[in-house]
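In: sharing a sequence plus its predicted fold:
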Amino acid sequence: MGRGRQKAKHTKVARELKYFSPNTDYNALERELTTSSPHDEYSEEASKWAEYSADDDDTYVAEDEQRA
């Protein structure tokens, strides 16, 4: 019991969200989408450690071939 008021509130909020249409600033959207991509920190870290992982991969392949 007592859920009627809560449900009415949720319905009101859902209706407001459904029919609310803010003015879209297409110029700002275009600026955001056309900017150059931000500096990718992950790719920097990946390239830093890539040489070590490449060596490890070769070692495991060689060990697997010896077992077979």
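Out: Now that the structure is in, tell me what you want to look at. Residues are numbered from 1 along each chain as shown.
In: from now on I want contacts and neighbour counts done on CA atoms only, so please keep to that.
Out: Fine.
In: sec struct for G2, please.
Out: coil (DSSP: H, G, I helix; E, B strand; the rest coil).
In: ok, structure two:
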Amino acid sequence: MGRGRQKAKHTKVARELKYYSPETNYAALERELSHPNTDVVTESRYSADDDDDDQGYANWSDER
């Protein structure tokens, strides 16, 4: 019997989220887009040595 009330609450929350429009901080957006982010890592996550680690798995699958 509680499903109707639960559905009504979910509908209310969904409607609030759909029509919610917060104030946009254009100054912060401009700063974020104009300056390059120095925290971005430019080197690859994987090194050439990672290929050697896969050999153990390849050998294991051949044993089956």
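Out: Thanks, I have the structure now. As the structure is a prediction and not an experimental result, all values here were calculated from the model.
In: quick one, longest helix in the first structure?
Out: With secondary structure taken from DSSP state H, the first structure has its longest helix at helix 41-67.
In: which of the three states applies to P22 of the second structure?
Out: Following three-state DSSP, the label given to P22 of the second structure is coil.
In: what about it, how many residues nearby?
Out: With neighbours defined by other C-alpha atoms under 10 Å, the count for P22 of the second structure comes to 6.
In: please apply the same query to G2 of the first structure.
Out: G2 of the first structure: 6 neighbours (other C-alpha under 10 Å).
In: separation between it and K12 of the first structure?
Out: Remark: distance between G2 of the first structure and K12 of the first structure (C-alpha to C-alpha, to the nearest Å) = 17 Å.
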